[in-house]
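Colleague: Requesting a structural model of the entry that follows:
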Amino acid sequence: MSTIVVDVGKSGLRLRIRPGTAGLDSARTATVAGLDPARAALPGAGTELAAAVAAAWTSLSADACADAVETVVIGSTFIPQPWALADCEDRFRELWPSAEIVIVTDGALAHAAALGRVGTVASIGTGTVVLGLDAGGTLRQKDGWGPDLGDRGSALDLGRSGFQEACAALDGVACDTALVSLAERALGTPIDIPAAARLLAAPDRVPRLAAFATEICQAALDGDGTARALVRTAARWVADTCAAMAAEVGDTTVVTVGRLAGTPGYRQPLTEELSARGLVVQQPAASVLDVDSTLLAGPEYRRTAVFRAVTATRR
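Modeller: Predicted structure coming up:
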């Protein structure tokens, strides 16, 4: 099957053309800037999503194989309102005249790729979303509330907490920590009120906060007590959410995916916290860009699709 898979996150958008599409003998992957979910409810969000996907496609100079594409699967943390999703259709039809195009949440895509059966998948990157499939075929979700209401234990959550602890240390209300110098290096300037204002106003604020999580994890490995406590707290949040999901779906299997989940300094505390709750941690079956797209045609995942377009040539 000639397939394209797109993973739309807060920090980046990745598009992969599978081998075999239009005679390609190897996969081709493009990465462009991600999309802020906070903008997904605004007018023009559908156009914004389509433009980002089109930018990744165009960067591969792959127009010559567009007619050969049969299936496009887009898993997105950026989900426009239903009325705005229609704005995507015309642009997608221009890109892939003969393809069926499906948009699902990033969590549904992660679950299908990593497990594809009963159990729980925690996707821990810039944000956090936990999906669980029960024996009756119902796909459930916990967290995924976004940075203001949730994303517990995520890179954004951890990175923000690290900056907060650095500021608290400067105020003399928290222990001295290596996070102060690491935060100043991340900001490129000493920590002061103007620096905080610049970060708040920065268009790349979310990926910058999330990127700082990696520094915190390394500081934890290096023995910084504050960093270790922050990482452990983040891991506990995710483990508690997974335990609640496992209880609902009636299965203790858990798979963790996402950039932060695999980061040294985070992976071990997370595994320890999951195991302490009686959960059985398994390795992911595949990455999201290598998902078996036929799984998404099954009833468990098909009903989660927020948008499905079948082009005129395939109706």
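Colleague: C-alpha from now on. contacts and neighbour counts both.
Modeller: Will do.
Colleague: residues making contact with the helix or strand that contains residue 208?
Modeller: Element membership for residue 208, per DSSP states H and E: helix 205-221. Outside helix 205-221, the residues that touch it by C-alpha atoms under 8 Å, 6 or more residues apart in numbering are 10-11, 36, 126, 154-160, 162, 178-179, 182-183, 186, 199, 226-228, 231, 260, 263-266.
Colleague: Figure out how far it is from the centre of its chain.
Modeller: 16 Å (C-alpha atoms, centre = their mean, to the nearest Å).
Colleague: that older thread, just the buried ones out of the contacts of helix 205-221, please.
Modeller: 10-11, 36, 126, 154-160, 162, 178-179, 182-183, 186, 199, 226-228, 231, 260, 265-266 (16 or more other C-alpha atoms under 10 Å).
Colleague: which stretches of the stretch 1-150 of the chain form strands?
Modeller: For the stretch 1-150 of the chain, the strands defined by DSSP state E, counting those that start in this stretch cover 3-8, 12-17, 28-33, 71-76, 100-105, 119-124, 128-133, 139-143.
Colleague: Report all helices and strands that the shortest one contacts.
Modeller: Meaning strand 139-143. Judged by 3 or more C-alpha pairs under 8 Å, 6 or more residues apart in numbering; DSSP states H and E, strand 139-143 is in contact with strand 128-133, helix 225-249.
Colleague: ok, 10 Å please
Modeller: helix 106-114, strand 119-124, strand 128-133, helix 225-249, helix 299-302 (3 or more C-alpha pairs under 10 Å, 6 or more residues apart in numbering; DSSP states H and E).
Colleague: Same list (the ones you listed) but as a markdown table, adding distance to residue 145.
Modeller: Listed next are those as a markdown table, based on distance: least, C-alpha to C-alpha, whole Å:
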| stretch | distance to residue 145 |
| --- | --- |
| helix 106-114 | 12 |
| strand 119-124 | 13 |
| strand 128-133 | 8 |
| helix 225-249 | 13 |
| helix 299-302 | 20 |
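Colleague: Would you do the same for the sequence below? I want to compare the two.
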Amino acid sequence: MTRADLILGIDGGGSKTVAWLASRDDPTESAVLGRGRSGAANMRTTDFASVTAHLHEAIGEAFQRAGIERDCVASACFALAGAGGPEEQARVQQWATGEVATKVTVTNDALPVLDAGTPEGWGIVIVSGTGSFAMARDRSGNLRRCGGWGPTLGDEGSGYAIALAGLRAAIRSFEQRGPTTSLLTRFLDAFELERPSGLISAVYREDARQRIAHHVPLVFTASREGDTVAREIVSRSANQLADLAIALAAQMDFGAEPIPLACSGGVLIHQAEFCQQLTAILRAKGVNCEPTTIVINPVAGTLQLASRA
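Modeller: Next comes the predicted model:
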């Protein structure tokens, strides 16, 4: 197999980067030749040197697992969080062209989800991982985006935002300026701390965002076990994600037919009840999303895009 036969699909988010190596003739998930993964590749929250290092690492591992000597492939698609603007895309394209692939496509991390998770490539995408955002494409190819403003300005309903809300509620509970919640004990156990004061050094670190988001399952577990504070956080977060899709549906020309919905990101993939809560809110507010698909491997969509480039 020569380099002209090979393509790469790379999906990079706020927590991890995944690279798949495949043949241009068969870019399906079942025929992937090699798979690699590494750290975060969010263009807005990770410095570019770290982004490219993680891309190199994931791509290198994909070649290694395929048993193929690393080379410049025919086509590669990079779907990276924070790479929705022309400046970020041009920077990645300049770095990758000629070194990673002859033909390089750079896009945000929503289009591959839309490609992999809707029957005809149009509909709404909601992503909730470390960050969050939504995107819509109508039958005419018109695109709109909502959310994705990063942890300072937005990311409502994301893993980071939910976990941070849980931590803040735990602290308010400890200081008796908020309702009692099991989240305090849960977070102390997760961080292996004896006292709440230890949370300061535990979270104020260089990798704070990823470290906090990693503990979002604690909030969902507490919610399922009846913690009213955690339930309120989860409910509010589901409504915030629904608001993104509702805003897009109002702006797009979808007509009266049901709108295909593709959901992805670690939160929506691993928290099935949360995803069901989200779609129930959409239905209650008049947005009929059918079918709804959970896209477990968005990188599969990047292979499809690379094969068509």
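Colleague: Distance to residue 206 of structure 1 and mean neighbour count for the strands of the stretch 1-150 of structure 1 - can I get that in TSV?
Modeller: Formatted as TSV, those follow (distance: least, C-alpha to C-alpha, whole Å; neighbours: other C-alpha atoms under 10 Å):
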stretch	distance to residue 206 of structure 1	mean neighbour count
strand 3-8	14	24
strand 12-17	11	22
strand 28-33	12	17
strand 71-76	16	23
strand 100-105	19	21
strand 119-124	15	28
strand 128-133	14	28
strand 139-143	18	18
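Colleague: Distance to residue 173 of structure 1 for these - can I get that in a markdown table?
Modeller: Compiled in a markdown table, the strands of the stretch 1-150 of structure 1 are given as follows (distance: least, C-alpha to C-alpha, whole Å):
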| stretch | distance to residue 173 of structure 1 |
| --- | --- |
| strand 3-8 | 39 |
| strand 12-17 | 36 |
| strand 28-33 | 37 |
| strand 71-76 | 40 |
| strand 100-105 | 41 |
| strand 119-124 | 30 |
| strand 128-133 | 29 |
| strand 139-143 | 31 |
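Colleague: among those, which is nearest residue 273 of structure 1?
Modeller: For the strands of the stretch 1-150 of structure 1, proximity to residue 273 of structure 1 was assessed by C-alpha to C-alpha; strand 119-124 is nearest, at 13.4 Å.
Colleague: equivalent range in structure 2 for that closest one?
Modeller: Under TM-score structural alignment, the alignment places strand 119-124 of structure 1 onto residues 123-128 of structure 2.
Colleague: With structure 1 overlaid, report how far the matching stretch is off on average.
Modeller: Compared with structure 1 after fitting, stretch 123-128 of structure 2 has a mean deviation of 1.1 Å; criterion: mean C-alpha distance after the TM-score superposition for structure 1.
Colleague: Ignoring the adjacent residues along the chain, who's closest to the aligned partner of residue 143 of structure 1 in structure 2?
Modeller: Counting by TM-score structural alignment, residue 143 of structure 1 corresponds to residue 147 in structure 2. Closest residue in space to residue 147 of structure 2, ignoring its immediate chain neighbours: residue 133 at 4.4 Å, by C-alpha to C-alpha, 6 or more residues apart in numbering.
Colleague: Spit out the contact partners of that neighbour.
Modeller: Taking C-alpha atoms under 10 Å, 6 or more residues apart in numbering as the definition of contact, the neighbours of residue 133 of structure 2 are 81, 109-110, 125-127, 145-150, 154-158, 241, 244-245.
Colleague: switch the cut-off to 8 Å
Modeller: 126, 127, 145, 146, 147, 148, 149, 155, 241, 244.
Colleague: The nearest residue to residue 196 of structure 2 once chain neighbours are set aside: what secondary structure?
Modeller: Excluding its sequence neighbours, the residue lying closest to residue 196 of structure 2 (C-alpha to C-alpha, 6+ apart) is residue 188, at 6.8 Å. Going by DSSP: H, G, I helix; E, B strand; the rest coil, the secondary structure assigned to residue 188 of structure 2 is helix.
Colleague: mind checking how far residue 188 of structure 2 is from residue 201 of structure 2?
Modeller: When C-alpha to C-alpha, to the nearest Å is the yardstick, residue 188 of structure 2 and residue 201 of structure 2 sit 12 Å from each other.
Colleague: Neighbour count: those two, which is higher?
Modeller: A direct count of neighbours by other C-alpha atoms under 10 Å for residue 188 of structure 2 and residue 201 places residue 188 higher, at 19 against 8.
Colleague: residue in structure 1 matching that one?
Modeller: Across the alignment, which pairs residues by TM-score structural alignment, residue 188 of structure 2 is matched by residue 184 of structure 1.
Colleague: shouldn't that match be in contact with residue 190?
Modeller: Yes - the pair residue 184 of structure 1 and residue 190 qualifies as a contact (C-alpha atoms under 8 Å) at a distance of 5.1 Å.
Colleague: Perfect, I'm done here.
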